[in-house]
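Asker: Next comes the sequence, and after it the predicted model I'd like to discuss.
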Amino acid sequence: MARTTDVTPAALILAGSRPGAPDPLADYAGVAHKALIELDGKTLLARVTAALRRAGIDRIAVSADHPAVVVEALRLSLQVIAPAAGPSGSVAAGLSALGAPLLVTTADHALLRPEWVTRFVADVPAGTDAAVLLARRDVVEAAAPATRRTWLRFADGHWSGCNLFLLATPAAGEAIGLWSQVEADRKRPWRIVRRLGPGLLLRYLLGRLTLGAALRHLGARAGIHAAAVASPYGLAAIDVDKPADLDLVRTLVTR
């Protein structure tokens, strides 16, 4: 497909701290923050940064406020942007600071590879304002049979997010407000579809709504063109949210 932009995007790595109780994953790994978990001698933040740089991205910032993560970010020569309330607020701050096109990922994307990034950006359809990378269940389970995911169930398959987003144009900022509304329901797609009206909700409940159609309608509600991009790389859906994820990723890295 035609690229939506020929400009190399900047990148934002989300590595904020959740308020309240300590992160059980960081406790499990014995570190101050999960971005500092080490795999193969590198912190997760360093691994993600290296993958982005090998994908040709030079302008990279991290949204972080934990002192130890900030120190690691500065060691990696990353720009540090103070996080806002929730991931959507942090993305808005990143877009304001870095501009579009902006690639967004997370510090816990432990297996991130440069070819996933370059393939995603190349596959975003021309004219798209905002895109999200997802992988079908069969692709994910073929690559990592032991993984346990929460699947987005649509007529064209079951999907898992890959923690890669492209805000291709400045207009993508219009979708951030909608993003904040659906954050709490990201693992319950019927609640997200419900926002689009009873007709689409009925199509979803009857198993007739595709993921692409849902995203197009969500984008239209925000006044932008939004698209889903299917990843051929099943491991792109594997992040590190809980101890079982970390154990799996350690096994995959060892292999």
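Answerer: Yep, it's here.

Asker: make it CA atoms for all contacts and neighbour counts henceforth
Answerer: Will do.

Asker: Now do the SS call for Ala184.
Answerer: At Ala184 the chain is in helix, as set by DSSP: H, G, I helix; E, B strand; the rest coil.

Asker: wait, what's in contact with the residue nearest the centre of the chain?
Answerer: Centrality entry for the chain: nearest residue to the mean C-alpha point is Asn163, 1.9 Å, by C-alpha atoms, centre = their mean. Residues in contact with Asn163 (C-alpha atoms under 8 Å, 6 or more residues apart in numbering) are Val104, Thr105, Thr106, His109, Leu133, Ala237, Asp239.

Asker: How is Val132 classified with respect to secondary structure?
Answerer: In three-state terms, and counting by three-state DSSP, Val132 is strand.

Asker: and the residue nearest to it when sequence neighbours are not counted, how far is that from Ala144?
Answerer: With C-alpha to C-alpha, 6 or more residues apart in numbering as the criterion, Val132 has its nearest non-adjacent residue at 4.6 Å, and that residue is Phe165. Using C-alpha to C-alpha, to the nearest Å, we find Phe165 at a distance of 22 Å from Ala144.

Asker: quick one, which of the two is more surrounded?
Answerer: Set Phe165 next to Ala144 and count neighbours by other C-alpha atoms under 10 Å: Phe165 wins out with 24 against 17.

Asker: hold the first one in mind and look at this next one:
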Amino acid sequence: MTASVPTILVLAGKRDGALDPLADRAGVSHKAVIPVAGKPLISHVLGRIEEAWDDAKIIVSIHDAHVLDHVAIVRRLREAGRLEIVEAQGGLVDSVDAAARTAEWPLLITTGDNALVTVDALHTINAVGDERGADAVIGVVSREAIQAAYPYKQKGFYEFRDVAISNCNLFWLRDRRALAAAEPFRGGGQFAKRKGELRRAFGLMSLIRFRFKMDTLDGTMRRLSRRFGVPMAAYLFEDGRLAIDVDNEESFRATEELMAADANSA
């Protein structure tokens, strides 16, 4: 089966509209353009997308489009007619909704800080929906794989009966109806720290089952599929690096160290 070429949405706005500490340290307004391994952060993401598909439409959601004016790959992709910039909204789901108005389906969503994303991961998440008969797919990585890739001290995990995972900022939606699957992320996705939002999105019984690790990861996906009326699946990647986005000082350091190791081994 040959998967359809997706539209790729890169979420690069400010979380809650606030200045990110890494951006503040670098003297820029958006984390997406902080220098990482000698290039603006978002350049790494766009470079992998360009390698993955030479004809896919790319949408970048950001609060201020002008901050991307100096990013060479953004200019080149815009001049080629492949990249569109849309204004980010107040929340993550609202930003996805706004960007999806000009998208062709399926829609593959990632983030502007997902610097270690790979071509293989992009191709895989795009194919899994058809292979599993799902309308929405979330890419995840196990705690063991992440720790093997980099010895994290701060990273939190979502724990299920069979596995502890972190998401890797890769999401796939088959069509507009599948946007209902984004509802759990309306509060920003930080549900482990926001019990009220988790209860509102998932329901009380699902919250209880999650807190006490009563379900497997696949079991939870089946429960969420019933709740939102959208067939959902989680794909467990083996590459722990995929869960390392540039989110704080530790992950910034991890990303640069791993990129340097790649360069030295090339």
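Answerer: Received, thanks. Note that the structure is predicted; figures quoted are calculated from it, not measured.

Asker: Strands along structure 1, start to end?
Answerer: 10-14, 38-39, 42-43, 60-63, 79-81, 102-106, 130-136, 152-154, 157-167, 226-230 (DSSP state E).

Asker: Please pull up the equivalent of Asp120 of structure 2 in structure 1.
Answerer: Under the alignment (TM-score structural alignment), Asp120 of structure 2 pairs with Glu115 of structure 1.

Asker: what sits against its match?
Answerer: Here Glu115 of structure 1 is in contact with Ala55 (C-alpha under 8 Å, 6+ apart).

Asker: any idea how far it lies from Ala213 of structure 1?
Answerer: In terms of C-alpha to C-alpha, Glu115 of structure 1 sits 27 Å off from Ala213 of structure 1.

Asker: Can you tell me what Val7 of structure 1 aligns to in structure 2?
Answerer: Using TM-score structural alignment, Val7 of structure 1 lines up with Ser4 in structure 2.

Asker: I misspoke; the intended subject was Ala236 of structure 1.
Answerer: So Ala236 of structure 1 corresponds to Leu242, using TM-score structural alignment.

Asker: Tell me, how many residues neighbour its match?
Answerer: Using other C-alpha under 10 Å, Leu242 of structure 2 has 25 neighbouring residues.

Asker: That one is in contact with Asp113, isn't it?
Answerer: No - Leu242 of structure 2 lies out of contact with Asp113 (C-alpha atoms under 8 Å); the separation is 11.2 Å.

Asker: Setting aside sequence neighbours, what's the nearest residue to Pro184 of structure 2?
Answerer: Per C-alpha to C-alpha, 6+ apart, closest to Pro184 of structure 2 is Ala201, 5.1 Å.

Asker: Next one: that neighbour from His30 of structure 2, what distance?
Answerer: 29 Å.

Asker: Have a look at these two and say which one is more surrounded.
Answerer: Between Ala201 of structure 2 and His30, counting by other C-alpha under 10 Å, His30 is the more crowded of the two (26 against 21).

Asker: tell me the contacts of the more buried one?
Answerer: Ala12, Gly13, Lys14, Leu19, Asp20, Ala23, Val67.

Asker: Tally up the residues packed near the residue lying closest to Leu74 of structure 1 once chain neighbours are set aside, please.
Answerer: Nearest residue to Leu74 of structure 1 in three dimensions, chain neighbours excluded: Val80, at 7.7 Å (C-alpha to C-alpha, 6+ apart). Counted with other C-alpha under 10 Å, residues neighbouring Val80 of structure 1 total 20.

Asker: Val80 of structure 1 maps to what in structure 2?
Answerer: Match for Val80 of structure 1 (TM-score structural alignment): Ile85.

Asker: Does that match touch Asp64 like I think?
Answerer: No - taking C-alpha under 8 Å as the definition, Ile85 of structure 2 is not a contact partner of Asp64, at 9.4 Å.

Asker: Look up how far Asp27 of structure 1 lies from Ser243 of structure 1.
Answerer: If you look again at residue 243 of structure 1, you'll see it is Pro, not Ser. 10 Å.

Asker: Could you do Leu164 of structure 1 as well?
Answerer: 26 Å.

Asker: higher neighbour count, the two?
Answerer: Shown here are Leu164 of structure 1 and Asp27; by other C-alpha under 10 Å, Leu164 has more neighbours (22 against 13).

Asker: What's the match for the more buried one in structure 2?
Answerer: In structure 2, Leu164 of structure 1 lands on Leu170 (TM-score structural alignment).

Asker: Roughly how far does whatever residue of structure 1 lines up with Leu107 of structure 2 sit from Ala143 of structure 1?
Answerer: In structure 1, Leu107 of structure 2 lines up with Leu102, judged by TM-score structural alignment. According to C-alpha to C-alpha, Leu102 of structure 1 stands 28 Å off from Ala143 of structure 1.

Asker: Contacts for stretch 6-18 of structure 1, please.
Answerer: Outside stretch 6-18 of structure 1, the residues that reach it (C-alpha under 8 Å, 6+ apart) are 33, 35, 52, 56-66, 69, 83, 87, 90-91, 94, 98-108.

Asker: For it, which residues meet the burial criterion?
Answerer: Of all the residues in stretch 6-18 of structure 1, those buried under the rule 16 or more other C-alpha atoms under 10 Å are Thr8, Pro9, Ala10, Ala11, Leu12, Ile13, Leu14, Ala15, Gly16, Ser17.

Asker: To which residue of structure 2 is the last one aligned?
Answerer: This points to Ser17 of structure 1. In structure 2, Ser17 of structure 1 lands on Lys14 (TM-score structural alignment).

Asker: ok, now which ones touch the residue opposite Arg48 of structure 2 in structure 1 once aligned?
Answerer: Under the alignment (TM-score structural alignment), Arg48 of structure 2 pairs with Ala51 in structure 1. If you count contacts by C-alpha under 8 Å, 6+ apart, Ala51 of structure 1 has them with Leu112, Arg113, Pro114.

Asker: what's the last one in contact with, if anything?
Answerer: When contacts are counted by C-alpha under 8 Å, 6+ apart, Pro114 of structure 1 touches Ala51, Leu52, Arg53, Arg54, Ala55.

Asker: Tell me, how many residues neighbour the second one?
Answerer: When neighbours are counted by other C-alpha under 10 Å, Leu52 of structure 1 registers 27.
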